[in-house]
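Visitor: Okay, sequence plus prediction incoming.
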Amino acid sequence: MQFCFTIYTLLPMDIGRLEVLRELRLRGSVTAVARATHRTPSAVSQQLKTLEREVGAPLTEREGRGLVLTPAGDALAQAAADVVVAMARAEETWRSYLAGPEGRVDLATFPTAGRMFLPGLLLAARATPGLEVMAADVDPVHADFAAIVPDFDVVLAHSVGPAPSWDDRDLIQVHLVDEPLDVALPVGHPLADRDAVTPAEIAQEPWIGVPDDFPYERLHQEIERVAGTVLRIVQRFSDTRVTESLVAAGLGLAVLPRFTSGAEGSGVVLRPLAQLAPTRRIAALLRRETAERPSVRLVLDHLRSIAADLG
C-alpha cells in the first residue's frame, strides 16, 4: 500500500514548480529565484506553497527574513534535478534531430582563460551555422565560480588546490587543463638563466602579490613554508598583465600562469618552481541539464580541443 501511495502522491507534481524548488536550492533566496525566473517573489512563494500541498509535506521553513529548504525540500530538490535533466535530454534530442547544434550559448570566463580559449572558440562557433557563443568576463577574485553557474550555460573556472564548492552543488565539471604556475623574473635577473628556481632562492626578493583570498595566495604561503621566511609583498594586483609589467620593470617577482605570460618581448622570463611544481586546474562548470544541449556539447568539444593544444 505504501508503494501505491507514493506513486499517487508524485503524479500530480508540476515540473515547473519542481524547477522553482531546485532554483531555490541553487540560488539560496526567493528574491534570487524570482529575478532569475522572471517572476515576482510572491509568485515564487505561491509556487512553493502549491508544491507543498501536492506532496503533503513542508518543503521550506523560515530562517530570519528568508526561506530555506527543509530536509524533505532538499531531498525533493535534488530529485527534481533528475526530472529536469530527463526533460532537457528529451527536448534536446528532438531539437538536434530537427536542426543540429544551434542557438545561443552564454559563457563566463576569467581573463586569462579568455585569452587562452576565446579566440579559437569564437572562430569555431562562427563556422557553425546557427550557433552563437556570447562570452562575458567575471571577476578573477571571485571565490566561488560555482555560484554563478545558474546564470550561464558554461563557466570557465580555475582553482589552485581543491575547490570544494565545485563538488557541493549538482554540477558537471569538465576538466580542460592543468596549467603550470611559474615564477616570473625580469630579463637579466641573476636567476633568469636557471632551468628552475627554488623557494629559498627567491624568498628574499620583493614580490608582486595578489589580493587577499586570491587562489595564488596559497602558493605564496607554500613558498614561505618551504623557505622558512615571510615574503615581502610590495604591491598587490589581480590583473596579470599589470603584474607582468611590474616584474618586467624590476619591481619584484611574481607567480604567473605559463600559457598566457612571459611572451617574447615582454621583458619577463618564466621559470618553474622547484620542490613545489604548482599548477592551477581549469575546468568548465555547467548544470547537468545544460550539458544535454547539442550546442553546449559542441562548445565543450571545442574547449577540449583548444586545451589539448595548449600543452
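Guide: That came through fine.
Visitor: from here on, contacts and neighbour counts on C-alpha atoms
Guide: Noted.
Visitor: where do the helices sit along the stretch 151-300 of the chain?
Guide: Assigned by DSSP state H, counting those that start in this stretch, the stretch 151-300 of the chain shows helices spanning 164-168, 199-202, 216-227, 240-248, 294-310.
Visitor: again, but for the stretch 1-150 of the chain
Guide: Taking DSSP H, counting those that start in this stretch, the helices of the stretch 1-150 of the chain run over residues 2-10, 15-27, 30-37, 41-55, 71-99, 111-126.
Visitor: Run the chain-centre distance for the third one.
Guide: Helix 30-37 has its average C-alpha position 21 Å from the chain's average C-alpha position, going by Cα atoms, centre = their mean, to the nearest Å.
Visitor: what's the most buried one of the helices of the stretch 151-300 of the chain?
Guide: helix 240-248 (a mean of 20; mean count of other Cα atoms under 10 Å).
Visitor: and the angle for it with helix 111-126?
Guide: 130 degrees (axes from the mean of the first three to the mean of the last three Cα atoms, to 10 degrees).
Visitor: Use this one as the comparison:
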Amino acid sequence: MVLDVRRILLFTEVARRGSVTATARALNYTPSAVSQQVSRLEAEAGQPLLERHARGVTLTDAGRALAERGERIERELTAAENELADFAGLRAGTLRVGTFPTVGASLLPRAVIAFREAHPEVRLTVRSARIAGLWAMLENREIEMSLMWDYDWNRIDREDIVVAPLADDPPALLVSKDHPLAGRSSAALADFADDPWITRADHHPVAEALARSCHAAGFEPQIAYEAHDYQEAQAMVAAGIGVALAPTLALEGTRAGVSVLPLQPPAPVRRILLVRMSDRVLTPAAQAFAGFLRDAASAGTAS
C-alpha cells in the first residue's frame, strides 16, 4: 500500500468541511475532481473512507483514522515550512567556518562581530588549523567553507572546489628598532643580503617565500632562527637576532622594539581566499557571512 500524501491532505480537508462541494469551493476545484481524488485514495487504501449521502459525507472508521493522520501531516508540514523560513531568514541554524591563525587574528574577527550583530540566532562555529587540516575538514563536511591562502608558485587549483579571492596580503620586513635601516619608509630585500634572517620552522610556506624572494634578489639568506609563529619571530627580531619577512595580516599587534618596513617590489604577495567544495551549495547563513568577510577584507585593504 502506497498512499499519496497530497490526496491525504485533500481528504483531510473534505473530512474537516464535511462536504465534497464545500471542499471544492474552498480549494477552487470542481466537485468531480475532488471526488476522483478521494476515490483514488480509497483505491490506494483498499477500503472505503467516506459514506456519501445527500447532505454530505460521513467518515468510516478508517477514514476517521486517516483524517487524524492527515491533520498531523499538515501540522508537520507547517512546522517544516516555518523552520525552513527561519533558516532562509537567518533566524536559526548553524554555520561552521574554517580559518588559519593570521586571518583569525586580523580580518576574521570583524566579520564575526558584524555577522553576530546582524544574525544573533545563527550559531557560528569557527575552526582554526593549518592548510592540511582545513582541507580535511572541508572534505569531511565538518565545515561549510574555509579561509585559505596561496602564492603565485603554488596556486590552489582543484576541480572539486570553488575559490573566491578576498584580498592580497603583501609582505613586510621586520627589523629591530636599533637596525641601521629601521627609519626607512620602505626597503628592498637586497638591502639585507648580509643580515641574519629569522624564518618559519617546519617547512612553513612563508619560509619558502623568503627563500624564493632572496634568491630572486641575488643572495642566499643566512638563517639565524626558525620561529614557530609570528609573535616568536617578532621577539627574536626585537632582540636583534636577525630580520624577518612576514605577511601584513600577521602584524596586527607589532611588538615593542620592532620596526615594520614595507617591502619594495618584487615581493611574494599571498592571496587570501574563501574556499568551498563545488558540490555544496552555500546556505543563506554562509552567503551572508561571505559578504561580511568581503567587507572585512575591503576594509583591511583600505586601512
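Guide: Happy to help now that I have it. Nothing here was measured: the structure is a model prediction, and the numbers come from that model.
Visitor: hmm, back to that, let me have the helices of the stretch 151-300 of the first structure in a markdown table, extended by distance to E63 of the first structure.
Guide: Formatted as a markdown table, the helices of the stretch 151-300 of the first structure follow (distance: least, Cα to Cα, whole Å):
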| stretch | distance to E63 of the first structure |
| --- | --- |
| helix 164-168 | 21 |
| helix 199-202 | 48 |
| helix 216-227 | 34 |
| helix 240-248 | 41 |
| helix 294-310 | 37 |
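Visitor: Excluding sequence neighbours, find me the nearest residue to the most centrally placed residue in the second structure.
Guide: In the second structure, the residue lying closest to the centroid (Cα atoms, centre = their mean) is M145, at 3.5 Å. Excluding the flanking residues, the one nearest M145 of the second structure by Cα to Cα, 6 or more residues apart in numbering is R276, at 4.6 Å.
Visitor: ok, that neighbour touching R158?
Guide: No. At 10.9 Å, R276 of the second structure does not count as touching R158 under the criterion of Cα atoms under 8 Å.
Visitor: who's in contact with Q264 of the second structure?
Guide: By Cα atoms under 8 Å, 6 or more residues apart in numbering, the contact list for Q264 of the second structure reads 186-189.
Visitor: Name the member of these with the most neighbours.
Guide: Highest neighbour count within these, by other Cα atoms under 10 Å: L189, with 22 neighbours.
Visitor: What's it aligned with over in the first structure?
Guide: Aligned by TM-score structural alignment, L189 of the second structure pairs with P199 of the first structure.
Visitor: List the contacts of its match.
Guide: 223-224, 226-227, 273-275.
Visitor: Could you check which residue of the first structure pairs with V38 of the second structure?
Guide: Residue correspondence to the first structure (TM-score structural alignment): V38 of the second structure is left unmatched.
Visitor: How about V38 of the second structure, nearest residue that isn't a chain neighbour?
Guide: Per Cα to Cα, 6+ apart, closest to V38 of the second structure is F11, 6.2 Å.
Visitor: how far away is the one you found from L95 of the second structure?
Guide: Distance, F11 of the second structure to L95 of the second structure, by Cα to Cα, to the nearest Å: 40 Å.
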